[in-house]
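Trainee: Quick check, what structure comes out for this input:
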Amino acid sequence: MTKDQAVPAEVENLLHDDDNIDNMYLTFAIGEETYGVPIAVVTEIVGMQRIMTVPDVPRYIKGVINLRGKVIPLMDVRLRFSLDERAYDDRTVIIVLELAGSPVGLIVDRVSEVLEIAEDHIDSARGVGGGGESQSLVEGLGRVGENVAIILNTGMLVSDAELSMPEAVSA
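Mentor: Okay, here's the model as predicted:
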C-alpha cells in the first residue's frame, strides 16, 4: 500500500488550499460515527506504516512513526474512545495534526471528506455524554444536512500529559 492510497483526492487537495480553511473540518469515521477536526490543524494524511511501540504509555498510544525524519506519536482514536480494538485495513489512515508546535498522528478507521460547517450549524456539546472527560472531548455537534459530525476538541483529545513520550524518544 502506498502512503496516500486511502486518501480521497478531493480531501488531499483541500488540505493544501490555505484560502479555504475557515469553518472547514476534516471528517473521519470511527465505527459508524462521523467525527471532525478543524482543517487548520491537519498537516497531512498518510497510510498505515510500521509503528514502533513505546513502553509506559497509555493503551491508546500505539507508539511512534518516523515520517520523513520526524518522530510522530500515534493515538488510536478507537482506543481513546474506549471502543473495541480492530485490525487495521487498507482504509485505516493516520491523520497528522500540528498542535502547539508538535505533530501527533490520529489512527482512524477511514477518512471521509472535508466539510464546511458554518458556526450557526454547530450546536453546543453541553449536556452530551455523562459530563467529565467525555464531554470535554466534544467541542460541538455539526449539522450537515440530515447528518451530524461530532467536532472534537483536539486540545483535549491529545493533551500533553497523555502524549508525553520518554525523553529518549522525543529527543
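Trainee: rest of the way, CA atoms for contacts and neighbours
Mentor: Fine.
Trainee: hmm, who's touching the helix or strand in which Ala168 is found?
Mentor: Assessed by DSSP states H and E, Ala168 sits inside helix 167-170. With contacts defined as Cα atoms under 8 Å, 6 or more residues apart in numbering, helix 167-170 is touched by Val71.
Trainee: now stretch 24-44
Mentor: 11-12, 15, 21-23, 77-78, 95-99, 108-117, 148-154.
Trainee: so Gln135 is in which element?
Mentor: Gln135 belongs to helix 132-137 when assigned by DSSP H and E.
Trainee: Show me which residues of that helix are buried.
Mentor: By 16 or more other Cα atoms under 10 Å, the buried positions in helix 132-137 come out as Gln135, Ser136, Leu137.
Trainee: which residues does the second one contact?
Mentor: By that I understand Ser136. Asn153, Met156.
Trainee: And it, how far from Gly127?
Mentor: Noted for Ser136: a distance of 11 Å to Gly127, by Cα to Cα, to the nearest Å.
Trainee: Common neighbours of those two, please.
Mentor: Common neighbours of Ser136 and Gly127 (Cα under 8 Å, 6+ apart) do not exist.
Trainee: before we move on, back to that, continuing past the helix holding Gln135, what's the next helix or strand?
Mentor: Sequence order places strand 138-144 as the next helix or strand after helix 132-137, per DSSP H and E.
Trainee: thinking again about what came up before, I'd like to know which of the contacts of stretch 24-44 are part of strands.
Mentor: The strands in this structure, assigned by DSSP state E, contain 95-99, 108, 110-116, 148-152 from the contacts of stretch 24-44.
Trainee: For the comparison step, fold the sequence that follows:
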Amino acid sequence: MQNDTNRNGIEALAFTLGTEEYGVSILKVQEIRGYDAVTRIANAPDFIKGVVNLRGIIVPIVDMRIKFNLGAPTYDQFTVVIILSIAGHVVGMVVDSVSDVITLTPDQIKPAPEMGTALNTDYLTGLGTLDQRMVILIDIDRLMSSADSGLIGKLAA
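Mentor: This next block holds a predicted model:
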C-alpha cells in the first residue's frame, strides 16, 4: 500500500473476517461480487475454494477465513468475493462482508507489531485507526505471492 498514498492518505476497501476488520488497497480491487458456487480443484490447498469463470477468465477463489485460520467459514447473504488484480493476475478472495472504503492519513497508520516467529506478519503493512475502528492493513500482493499461498509467482522487486 506504500505506493497508493496521495495528499489525502491511503484509500482501502475495509472488510470483515469474524470480529476483525481488514483493509486492502482500493487500487487492487477490480470488483465485488456475491459468493457463488465454485468448481473445486483436486489436491488444491484447503484455503483455495476452487475457481470460477468470470467473463471468460478462470479466477482462483481464496477463502480468507481458512487462509488466516479463523475457524470454519459460513456462507450467507453477506458473504462476498472481492475480485483483485495482483501482478497481472486476477484472484478472488472470500470475506464475511465488505463495510466501506476508508481513507487513512499517514498519522492514522501505525506499523505492524513484531511478533517474532510465532506469527508471520510480513504481509501486514500496518494498523489503521479511524475513530473507534482498528483496521488491519494487508499487502495483498505479498500475501498472495507468498510461498505458502503459491498462487502467484514471486513478484519482481
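Trainee: Now the TM-score, please.
Mentor: Superposed pair, TM-score by TM-score structural alignment, normalised by the length of structure 2: 0.84. Supporting alignment: 145 aligned residues with a Cα RMSD of 2.1 Å.
Trainee: Give me the neighbour count for the residue mapped onto Glu139 of structure 1 from structure 2.
Mentor: Mapped onto structure 2 by TM-score structural alignment, Glu139 of structure 1 lines up with Thr125. Look at Thr125 of structure 2: counted by other Cα atoms under 10 Å, it has 22 neighbours.
Trainee: What of the one 10 residues further on?
Mentor: Number of residues near Val135 of structure 2 (other Cα under 10 Å) recorded here: 22.
Trainee: Enumerate every residue touching the aligned residue in structure 1 for Ile83 of structure 2.
Mentor: By TM-score structural alignment, Ile83 of structure 2 lines up with Val96 in structure 1. Applying Cα under 8 Å, 6+ apart to Val96 of structure 1 gives the contacts Val42, Thr43, Glu44, Ile45, Val46, Pro103, Val104, Gly105, Leu106.
Trainee: Just tell me what Asp123 of structure 1 corresponds to in structure 2.
Mentor: Applying TM-score structural alignment, one finds that Asp123 of structure 1 aligns to Lys110 in structure 2.
Trainee: One more: Leu83 of structure 1?
Mentor: Using TM-score structural alignment, Leu83 of structure 1 pairs with Leu70 in structure 2.
Trainee: just to revisit the earlier point, quick check: the match of Glu139 of structure 1 touching Asp139?
Mentor: Yes. Here Thr125 of structure 2 reaches Asp139: they are 5.8 Å apart, a contact under Cα atoms under 8 Å.
Trainee: which residue is nearest the middle of structure 1?
Mentor: Geometric centre of structure 1, nearest residue: Leu106, 4.1 Å, by Cα atoms, centre = their mean.
Trainee: Check which helix or strand the aligned residue in structure 2 for that one maps to.
Mentor: Matched to structure 2 by TM-score structural alignment, Leu106 of structure 1 sits across from Met93. Using DSSP H and E, Met93 of structure 2 maps to strand 89-95.
Trainee: my read: Ala72 of structure 2 touches Arg65, true?
Mentor: Yes. Using Cα under 8 Å, Ala72 of structure 2 is in contact with Arg65, at 7.3 Å.
Trainee: okay, these two: which has more neighbours?
Mentor: For Ala72 of structure 2 versus Arg65, neighbours defined as other Cα under 10 Å are more numerous around Arg65 (20 against 8).
Trainee: where's the more buried one relative to Ile138 of structure 2, distance?
Mentor: Distance from Arg65 of structure 2 to Ile138 of structure 2, by Cα to Cα: 14 Å.
Trainee: Also Asn69 of structure 2?
Mentor: Going from Asn69 of structure 2 to Ile138 of structure 2 by Cα to Cα gives 16 Å.
Trainee: Neighbour count for these two, which is higher?
Mentor: Per other Cα under 10 Å, whichever of Asn69 of structure 2 and Ile138 has more neighbours is Ile138, with 22 against 10.
Trainee: The more buried one maps to what in structure 1?
Mentor: Taking TM-score structural alignment, Ile138 of structure 2 has Leu152 as its aligned residue in structure 1.
Trainee: Ignoring the adjacent residues along the chain, who's closest to its match?
Mentor: With Cα to Cα, 6 or more residues apart in numbering as the criterion, Leu152 of structure 1 has its nearest non-adjacent residue at 4.7 Å, and that residue is Val138.
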